[in-house]
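>>> Quick one, fold the following:
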Amino acid sequence: MTPEIALQLFGEAFYLTVSMVVVIVGPSLMVGLVVSTFQAATQINEQTLSFLPRLLVTLATIMMTGPWLVQRLSDLFTSLMMKIPEIIG
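Purely as a prediction, here's the structure:
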């Protein structure tokens, strides 16, 4: 295995990981920002008020994007399996 192939494989896996994290965590961050703004405006300092909406949005995001995320992981795994002769030889 050459360093170029190793870096290419690492880059593909890293890009997939970052895109999966952004898809899952991004909506949660947006909801957290809205809830924090609401809490600052009303001066309500309740920790559970910010936790529950973020949890529900994260779970809903995973449910909606789950098939797409699994397909992307499956595609990466399949491409890695197909590249085994190139990596070895």
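>>> Could you use CA atoms for every contact and neighbour count after this?
Will do.
>>> what helix or strand is the closest residue in space to Met1 that isn't next to it in sequence on?
The shortest distance from Met1 to any non-neighbouring residue, by Cα to Cα, 6 or more residues apart in numbering, is to Ile87 (5.2 Å). Using DSSP states H and E, Ile87 sits in helix 84-88.
>>> and this one, so I can compare the two:
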Amino acid sequence: MTSETVISIAEQGIMAVLIVCGPLLLLALVVGLIVSIFQATTQIQEQTLAFVPKIVAVLVGIVVFGPWMLNYMVSYTSDILSNLTRYIG
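Have a look, this model is predicted:
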């Protein structure tokens, strides 16, 4: 296995992680921003107020994006495992 192959496999793995985690991270970012704006306008400085909406939003995001994320990861894993003999040999 050449160094180019290893770098290519690592690049595909990093891209898969970013693609799968991206929607949930973006959702948490947007909800956190909305909660922060709400806290700034109402001057409520409760620390736990920021966590509960983010957790709920991420759980809803997992329900919504879960099948797509699972399908993407299964296809990526299937691709890696089907080409395993090419990578090793």
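>>> TM between them?
Here the TM-score for the pair of chains, by TM-score structural alignment, normalised by the length of the first structure, is 0.92; 89 aligned residues with a Cα RMSD of 1.0 Å.
>>> The helix holding Ile87 of the first structure vs the second structure - mean distance after superposition?
Here the mean offset of helix 84-88 of the first structure against the second structure after fitting is 1.6 Å, by mean Cα distance after the TM-score superposition for the first structure.
>>> Give me the contacts around that helix.
For helix 84-88 of the first structure, the external contacting residues (Cα atoms under 8 Å, 6 or more residues apart in numbering) are 1-2, 5.
>>> Map the residue nearest to Met1 of the first structure onto the second structure.
Matched to the second structure by TM-score structural alignment, Ile87 of the first structure sits across from Tyr87.
>>> All the helices of the first structure, residue numbers only.
Listed in chain order, the helices of the first structure (DSSP state H) span 3-42, 47-82, 84-88.
>>> Quick one: those as CSV, columns for mean neighbour count too.
As requested, these are exported to CSV (neighbours: other Cα atoms under 10 Å):
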stretch, mean neighbour count
helix 3-42, 14
helix 47-82, 14
helix 84-88, 10
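>>> Can you name the residues that contact Leu76 of the first structure?
Leu76 of the first structure touches 12-13, counting by Cα under 8 Å, 6+ apart.
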